[in-house]
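Pasted the sequence and its predicted model underneath.
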Amino acid sequence: MKRFVIADDHEVVRSGLRALVETRADWIVSAEAVNGEQAVALTLETRPDVVIVDYSMPLMNGLEVSRRLKSKGVQAAILVLTMHENEELLTEAILAGVRGLLFKSDAGKHLIAAIEALLDGRPYFTGVLMEKLLHHYQTNKQNKLDVVLTPREQGIVQLIAEGHTNRSISGILKLSVKTVETHRASAMRKLGMSSTADLVRYAIRKNLVAP
């Protein structure tokens, strides 16, 4: 029996994914999560074979979920669903330990094939993003690289854009307020930004949060 965790903040999406997964008699969804923090907790609790996680989720996006799980030694394959055609996302996903990346719009046609690949130990990345990744490396080979935030800085920027205060973020991430302030200041310095509004616009542009 292969077990799955599904993480998406929309119930209708979770129900649809569960229905697709459980068309196989030996596949079962053992838990559903509505945000990134819950996805990590339920994965650690139920130890599934595959975690299917939406990229854009409250508290922690899909890539941060993967980073957290990998840092805790979780062996489950991570399949991230996204609506964004962004070659940078594929690069970040690979670095975060994600084994599969699939457009949400393609889930009905390709979800089973993606899961089968992951269970077989093979990666599965949607073809369009692979083409974009190649184009990205070809066109940016001699160009200056974009500013890169650390995973922690990116996670804090996402939470700021979701409306959380420094104190609230410290509770969510189990960090001191001073540490949150330090990461926040570092992100703003790297990005050349001076206000929360600038960080929110950056988060929207990078698809960390929905506009």
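Good, I have the coordinates.

contacts, neighbours, all on C-alpha from now
OK.

ok, now how distant is the most centrally placed residue in the chain from P151?
The structure's the chain has its C-alpha centroid closest to G62; by Cα atoms, centre = their mean the separation is 1.6 Å. Per Cα to Cα, to the nearest Å, G62 is found 12 Å from P151.

now the strands for the chain?
2-7, 27-33, 50-54, 77-82, 100-103, 124-125 (DSSP state E).

ok, structure two:
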Amino acid sequence: MIRLLIADDHTVLRECLVAMLRASGDCVVVGEAGDGISAVEQALALQPDIAVIDISMPRLSGIDVVRRLTEELPRTKVLVLTMHEEDEYAVQVVRAGASGYLVKNTATNELLDAIRTIAAGGVYFGPYATKILASQLKHPQPEDPYGALSDREREVLHLVVDGLTIKEIANKLDISAKAAENRRSRVLAKLGVRNSAELVRYAVRKRLVD
């Protein structure tokens, strides 16, 4: 049996996906998560064969989840299942280490084929993602600077976007206000934005937040 973790913040969709996979005959859903942090925590605890991850989730984006699982659980493969059809997401997902990428209008049979292929050690990218990745190889684009942020810098970015002040960020992370300000400054510099307002606009534009 292929052991699966399903992470999606849309409860109805997640429950339908779980029911479909359980009826497949060769898949067992060992865990579910409704946000990125829970997805990482459950994956570390359950160590599934495959984690099926959405991109837009609260607390931690799906792309960051892929990075964490690739680094911390190399034996758990990741299949991204998302509604996003923008070119940049497929490229970011591959760079993060995912073994597959499908959009949510994919037929059930193709989703099961993808899971079985990945479980057997392969990779699976639907026609949409394959076209984008082929184009990227012919005409490579600069990597999104978000990928250059450290985990701590990404944490500060999300706290700033959530509206926390430097003092509140320092308290939450148990660091000095000066250290928190230094991290925020590094984030601004790496992303090429000038202040917190521009940082929020960047996060919204890149769909790093809901």
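Thanks, I have the structure now. None of the values given here were measured: they were computed from a predicted structure.

Turn the strands of the first structure into TSV, columns for distance to S195 of the first structure and mean neighbour count.
Below are these laid out as TSV (distance: least, Cα to Cα, whole Å; neighbours: other Cα atoms under 10 Å):
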stretch	distance to S195 of the first structure	mean neighbour count
strand 2-7	32	24
strand 27-33	32	19
strand 50-54	28	27
strand 77-82	28	25
strand 100-103	33	24
strand 124-125	36	19
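
Can you lay out the ones you listed as TSV showing distance to R205 of the first structure?
Below are the strands of the first structure laid out as TSV (distance: least, Cα to Cα, whole Å):
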stretch	distance to R205 of the first structure
strand 2-7	23
strand 27-33	25
strand 50-54	18
strand 77-82	15
strand 100-103	18
strand 124-125	22
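
Quick check: which of the ones you listed is nearest to L111 of the first structure?
strand 100-103 (7.7 Å; Cα to Cα).

now that closest one: how far from the chain's centre is it?
Centroid displacement of strand 100-103 of the first structure relative to its chain, using Cα atoms, centre = their mean, to the nearest Å, is 11 Å.

go on, stretch 32-50 of the second structure?
12 Å.

repeat for stretch 105-118 of the first structure
In this view, stretch 105-118 of the first structure has its centroid 17 Å away from the chain centroid, taken as Cα atoms, centre = their mean.

got it, and stretch 155-163 of the first structure?
Mean C-alpha position of stretch 155-163 of the first structure versus that of the full chain (Cα atoms, centre = their mean) differs by 14 Å.

again with stretch 111-130 of the second structure
Mean-position distance between stretch 111-130 of the second structure and its chain equals 17 Å (Cα atoms, centre = their mean).

Any idea how far apart the tips of it sit?
End-to-end span of stretch 111-130 of the second structure (Cα to Cα): 15 Å.

Pull out the buried positions in that stretch.
L111, L112, A114, I115, R116, I118, A119, V123, Y124, F125, A129 (16 or more other Cα atoms under 10 Å).

Tell me how many other residues crowd the closest residue to S176 of the first structure other than its chain neighbours.
Excluding the flanking residues, the one nearest S176 of the first structure by Cα to Cα, 6 or more residues apart in numbering is S170, at 5.5 Å. Applying other Cα atoms under 10 Å, we find 18 residues neighbouring S170 of the first structure.

follow-up on the earlier one: out of the strands of the first structure, nearest to K174 of the first structure?
Minimum separation from K174 of the first structure across those (Cα to Cα) falls at strand 27-33, 19.9 Å.

what comes into contact with the closest one?
Strand 27-33 of the first structure is contacted from outside by 1-9, 14, 18, 21-22, 39, 42, 46, 48, using Cα atoms under 8 Å, 6 or more residues apart in numbering.

Likewise for stretch 184-204 of the second structure?
P145, Y146, A148, L149, E153, R154, V156, L157, V160, V161, V209, D210.

hang on, the earlier thing: show me what contacts the closest residue to the residue nearest to the centre of the first structure other than its chain neighbours?
Leaving out its chain neighbours, the residue that sits closest to G62 of the first structure by Cα to Cα, 6+ apart is Y55, at 4.1 Å. Shown in contact with Y55 of the first structure (Cα under 8 Å, 6+ apart): N61, G62, L63, V80, L81, T82.

Show me what the first one aligns to in the second structure.
In other words, N61 of the first structure. In the superposition onto the second structure, N61 of the first structure corresponds to S61 when matched by TM-score structural alignment.

Next one: its match relative to A134 of the second structure, how far apart?
S61 of the second structure sits 25 Å away from A134 of the second structure, going by Cα to Cα.
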